[in-house]
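[1] Test case, fold it:
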Amino acid sequence: MSIIEISATEANQMRLKKALIVDIRSPQEYLREHITHAINIPIEDLGNKTQLPKSENIIFYCKAGNRTKTNIHIFEKTFTQAYLLKGGIDAWKTNHLPTTQDKTQPIDIQRQVQITTGLLILIGLLLGYTISTWFFLISTGVGTGLVFAGISGYCGLAKVLMKAPWNTKYISIKN
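    Next comes the predicted model:
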C-alpha cells in the first residue's frame, strides 16, 4: 500500500492528466467551495469503494490536510495507492488553482456553531459586566453546552442551526 502526500502543484499536474480528485469534507463544505471537477465522498462514506469511478490516480483532500492525515488508516485499508493533497483546499487556493464556489450555500455547521457560541459568550460577558452579573449565566450555559457536546458527540446547537432558514436549502439537497 502506498499513500503519498503531494503538493498542490503536483496534484494539479495529475488533475490535468485526468486523476480523480475526491473531496472528503461534508457535502455542505463541498457545495460552498471545492476543487473544480472534484467529486464529494465524505470520509465516513469512503469505505464503500463502489461509489468511486475507476482511476489509477486518486487524490484525496480536505480543508487544510488534517482530516486526510487523521484518517490515513482508512486510505491504507481501502486503497492500494492513493495521494493526499498536502494542505488541502487551502494550499490549492494559495497556489491560485481553480475552485468552484457557490456563495449562496451556507458556511458549514461547525463554523456556524463556533460563531454562534462565540457571540453568545461575548454577549453574556458584556451584559454581565455592564448590566447584571446574572447575564454571566449565558456564558456559563454555552460553555457547559460545549463541554457536553465534546464529551457526548451530540450538539444541540448544531441541530437547531440545521433548521435555520439559511440552511434549509442544504437540507433539501441532502435529503
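
[2] For the rest of this, base every contact and every neighbour count on C-alpha atoms.
    Will do.

[3] Next, count neighbours for the closest residue in space to Gln105 that isn't next to it in sequence.
    Once its chain neighbours are removed from consideration, Gln105 has its nearest residue in Arg32; the separation is 5.2 Å (Cα to Cα, 6 or more residues apart in numbering). Other residues within reach of Arg32 by the criterion other Cα atoms under 10 Å amount to 16.

[4] The one 3 residues further on now?
    Other residues near Ile35 number 21, with proximity taken as other Cα under 10 Å.

[5] Following up with a second sequence; could you model it the same way so I can compare the two?
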Amino acid sequence: MAEFIDPATLKRRLDDGTAMLIDIREADEFARERIPGARHVPLSAWERRDIAAEAGLLVVLTCRSGDRTRSHAQRLRMRCPTGMAVLDGGIEAWKRAGLPVTRDARAPLELMRQVQIAVGAMILAGLGLGWLVSPWFLALPAFAGAGLLVAGVTGFCGMARLLAAMPWNRRRPS
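    The predicted structure is shown next:
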C-alpha cells in the first residue's frame, strides 16, 4: 500500500528541503504543465533506472490525478530503495489547493488528448455523413472503433503514432 501525502504537506517539505518530487508522466504531459522543481522520470523509464534520494529526503511521486502513481506504486517502490510516497490527487489536487504550476501554453496538447479529439471527430463526421450523405460513411466510425479496440487489447495505438509524427508534435530546436 502506498503512503500518501497531501499537497500542503508536500509544499512545506519541498520548501524546507526534506522532499524530492518526481513526475512520472510522459514528456508531452510534463512539457505542458508541471509542479515547479519536479524532476521528470517518466513511467516508461522506470524499468531502466533506480531512483536514489539524498539521505533524509522523502521521494514523492506524482502524475495528473494520482491514479497512475497509485496503480503502479508497488512496481515503482522497488526502484526507489530510499522509500517513497504518492502525492494524493496528483497535480490536479495541487492546483485545487491553490499551489503554483509551471505551464507552457506553446507545448502541444498531450498525445492521448489529441487521439481522443481525432477519434471523436472521426466518429461524429462519419455518423453525420452517414446520415446525411451515404451509409457508406458509417465505415469511418467503425474504423475508429476498431482502432480503439486494437489499442486497448494490444497497447499499440496507430493514431498516436501518426499524431506523434505530425509537425506540431516534433521537438523544436532550442
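
[6] mind listing what the residue nearest to Gln105 of the first structure touches?
    Taking Cα atoms under 8 Å, 6 or more residues apart in numbering as the definition of contact, the neighbours of Arg32 of the first structure are 101-107.

[7] Which residues are in contact with Asp108 of the first structure?
    Contacts of Asp108 of the first structure (Cα under 8 Å, 6+ apart): 28-29.

[8] any idea which element the aligned partner of Ile121 of the first structure in the second structure lies in?
    Under the alignment (TM-score structural alignment), Ile121 of the first structure pairs with Ile123 in the second structure. Remark: Ile123 of the second structure resides in helix 111-132, with elements defined by DSSP states H and E.

[9] Give the next helix or strand downstream of that helix.
    Stepping forward along the backbone from helix 111-132 of the second structure, the first helix or strand reached (DSSP H and E) is helix 139-154.

[10] In the first structure, point out the residues matching that next one.
    Aligned using TM-score structural alignment, helix 139-154 of the second structure spans residues 137-152 in the first structure.

[11] how big's the offset between the matching stretch and the second structure?
    Plainly put, stretch 137-152 of the first structure ends up 0.8 Å away from its match in the second structure on average once the two are laid over each other (mean Cα distance after the TM-score superposition for the first structure).

[12] what sits up against that stretch?
    With Cα under 8 Å, 6+ apart as the criterion, stretch 137-152 of the first structure contacts 117, 120-125, 154-156.

[13] Who wins on neighbours among those?
    If you rank these by neighbour count (other Cα under 10 Å), Gly124 sits at the top with 23 neighbours.
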